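Trainee: I'll drop the sequence and a predicted model, then ask my questions.
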Amino acid sequence: MKRLILIVFIAIVHFAQAQQQHPRAMVDYDFIFDRPFTTCEKKWVIFPKAADAKNYAFGYIYMDEQAGFTFRLQGAFYIDEDKNFILDSAATPKNSITNYRLESNTRLVALVPLIHYAQLKITAEPEWVKSYYTISHDEAYRDFRRGFNFNAARQCDSALVYLEKVYQKNPNYSGLTFEFVYACNELNQYDRSITILQEAIKNEPDNGMFYRELGYAYLGKKDYDDAITTYQKGIDVLGDKADSQKSEMAINLAQVYKFKGETDSYQEWGKKAKLWAPLNSAVYKHIVSLGF
């Protein structure tokens, strides 16, 4: 089953636009656009250009502790017949800072070749970057935020590395349970997720997100009866309000009934899911794509 995107990012520009499926590597001039942005933290990168465009956009990727992976636009350049990188001053910010938050399916990038740093007037580490990585919080907070941001980028294997550190020291760290089990579920570690969530629900019986993730874990194990019970409980916990979380559990519940071959229940819960989903939300579009 396709997992719905749970994290919503803010605006992204045309050269970093999302695609319907995971972007493929591209070869353009001497560049090979084959690197996910999550592997380019604290690096200078180039985005692919349109076939009829002259300039390449380039800049620096860093992780903003609160906002996540961020691209700071440095400017634009073109390549002359001698393969020199020529800055386009008209397309280069002068007295302003232009940052873009990177989505989980942002296009693949290429690294700026070191031999062209001088032509682009950049250094390996820009002066401003140190202030962005000067963090006054404790180690647990830093690891938690990095885990959170890797989860948001759908790089859950990397997220779990940091979240594990926090979990080992303080399993009750604020906000940790959801991020931890979300990563476990994405990595098919369903038994671990179930164990943690069963205990967490005892302490927070009205936390809808816990039921959503627990139902997903049961669904991953094809334990359909427990998935049904969990999703129905989670929907009840959320009460009469209609929102994406309730709708997501409803459409997942519909899918469970579909797997069980119970067509009437599938249709019933699919219709409820659509009714509860906010218009134009990701979950609404997903439900419509299923024919409801």
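Mentor: Alright, I've got the coordinates.
Trainee: contacts, neighbours, all on C-alpha from now
Mentor: Noted.
Trainee: give the contact list for Ala183.
Mentor: Ala183 is in contact with Asn151, Cys156, Asp157, Ala159, Leu160, counting by C-alpha atoms under 8 Å, 6 or more residues apart in numbering.
Trainee: structure B:
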Amino acid sequence: MVFPKAEKDSLYGYGFIYLDVVAGPTVNYEGKIKVNGAEIEKIIDPSTLKAGFKYRLGQNTRLVHILSSQQVEKLQLKPVPDWLSIYKSADNSTYQTALGSMYNAVGRSDMALPLLEAIYQKDTKNQKLVFELAFAYNALQNYKKAIDVLVAALKQDPDNALYYKELVYSYCKLNNPKQAEDTYTDFLQKAHNKTYQYEMAYNIMYQYFLDRNRAGFDKWASVVEASRQAAMLKNLEAMRQDWDKK
């Protein structure tokens, strides 16, 4: 890929995008290129290469240009740098899980799922992997598989708050708020991290709203109200107003 250049510069910086398992999508700076119309030329930049400059990509990253295969060939670049295979071989399952997590984060759980399923066949106790796999199943509306994975995982790790969060979501999507309630109760009793308490309560409340079950809705609305979270309270009020119109 090629970075945009400032008006005062005559050369463009280019690099290779890869996934850092800690930092996320990252560019490894490779050098500079000169552009003259349709012609492009690689410029060796030893001082910068020696420094090993890396740049993390994020939501605020400026638009970059992805080099075509023809441009890569013309610049005499390797499609995949030699250093990447060494980097990935350090811990392939960790890398693949991180890659699956990245796909999940950008809404491409369809690409994450094959990677995560393959690793899960070999390692069913990796907490990060289990969560990302369940998340992918839920995102792809395969709620029963998510439940199977999460129920098994909670037997091994009953303190994992993320597992409970995803499991409540799965049960709600299968229109099973009673099972979601039982899961929420288990969460309160067994998980020390209560970060997702109100998100879970909100999902249960919303399912009762969809079911037009006023008693269930009111019960969980009282829990959501205790959150004092503006977005949740705004949606709660909208649901009440919608209910009162009918």
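Mentor: Perfect, thanks for sending it. Keep in mind that what you see is a predicted model, and the values were worked out from it rather than measured.
Trainee: of the contacts of Ala183 of the first structure, which stay in contact in the second structure?
Mentor: Cross-checking the contacts of Ala183 of the first structure against the second structure gives Cys156, Asp157, Ala159, Leu160 as conserved contacts, using both residues aligned by TM-score structural alignment, their matches' C-alpha atoms under 8 Å.
Trainee: how close does the third one get to Arg145 of the first structure?
Mentor: Between Ala159 of the first structure and Arg145 of the first structure the computed distance is 9 Å (C-alpha to C-alpha, to the nearest Å).
Trainee: Those two - which one has more neighbours?
Mentor: In terms of neighbours (other C-alpha atoms under 10 Å), Ala159 is the more surrounded of Ala159 of the first structure and Arg145; the figures are 26 against 22.
Trainee: Just tell me what that one corresponds to in the second structure.
Mentor: Following TM-score structural alignment, the counterpart assigned to Ala159 of the first structure within the second structure is Ala112.
Trainee: Average offset of whatever helix or strand that match lives in relative to the first structure?
Mentor: Applying DSSP states H and E as the criterion places Ala112 of the second structure in helix 109-120. For helix 109-120 of the second structure, the mean deviation from the first structure after alignment is 2.6 Å (mean C-alpha distance after the TM-score superposition for the first structure).
Trainee: give the contact list for the spatially most central residue of the second structure.
Mentor: When the second structure is reduced to its mean C-alpha position, the nearest residue by C-alpha atoms, centre = their mean turns out to be Ala105, at 2.3 Å. When the contact criterion is C-alpha under 8 Å, 6+ apart, Ala105 of the second structure has no partners at all.
Trainee: before we move on, the earlier item: just the buried residues of the kept ones among the contacts of Ala183 of the first structure.
Mentor: Listed as buried from these are Cys156, Ala159, Leu160; burial here means 16 or more other C-alpha atoms under 10 Å.
Trainee: which other residues reach the biggest helix by length in the second structure?
Mentor: Ranked by residue count under DSSP state H, the longest helix found in the second structure is helix 230-245. The set of residues external to helix 230-245 of the second structure that reach it, using C-alpha under 8 Å, 6+ apart, is Tyr202, Phe209, Ala221, Val224, Glu225.
Trainee: For those, which two are the farthest from each other?
Mentor: For the contacts of helix 230-245 of the second structure, the farthest-apart pair by C-alpha to C-alpha is Phe209 and Glu225; their separation is 15.1 Å.
Trainee: more neighbours, those two?
Mentor: The residue with more neighbours, out of Phe209 of the second structure and Glu225, is Phe209; 21 against 17, by other C-alpha under 10 Å.
Trainee: The more buried one -> the first structure?
Mentor: Counting by TM-score structural alignment, Phe209 of the second structure lines up with Lys258 in the first structure.
Trainee: tell me the contacts of its match?
Mentor: Each residue near Lys258 of the first structure by C-alpha under 8 Å, 6+ apart is listed here: Ser265, Tyr266.
Trainee: one more time with 10 Å
Mentor: The neighbours of Lys258 of the first structure, taking C-alpha atoms under 10 Å, 6 or more residues apart in numbering as the test, are Asn252, Asp264, Ser265, Tyr266, Gln267.
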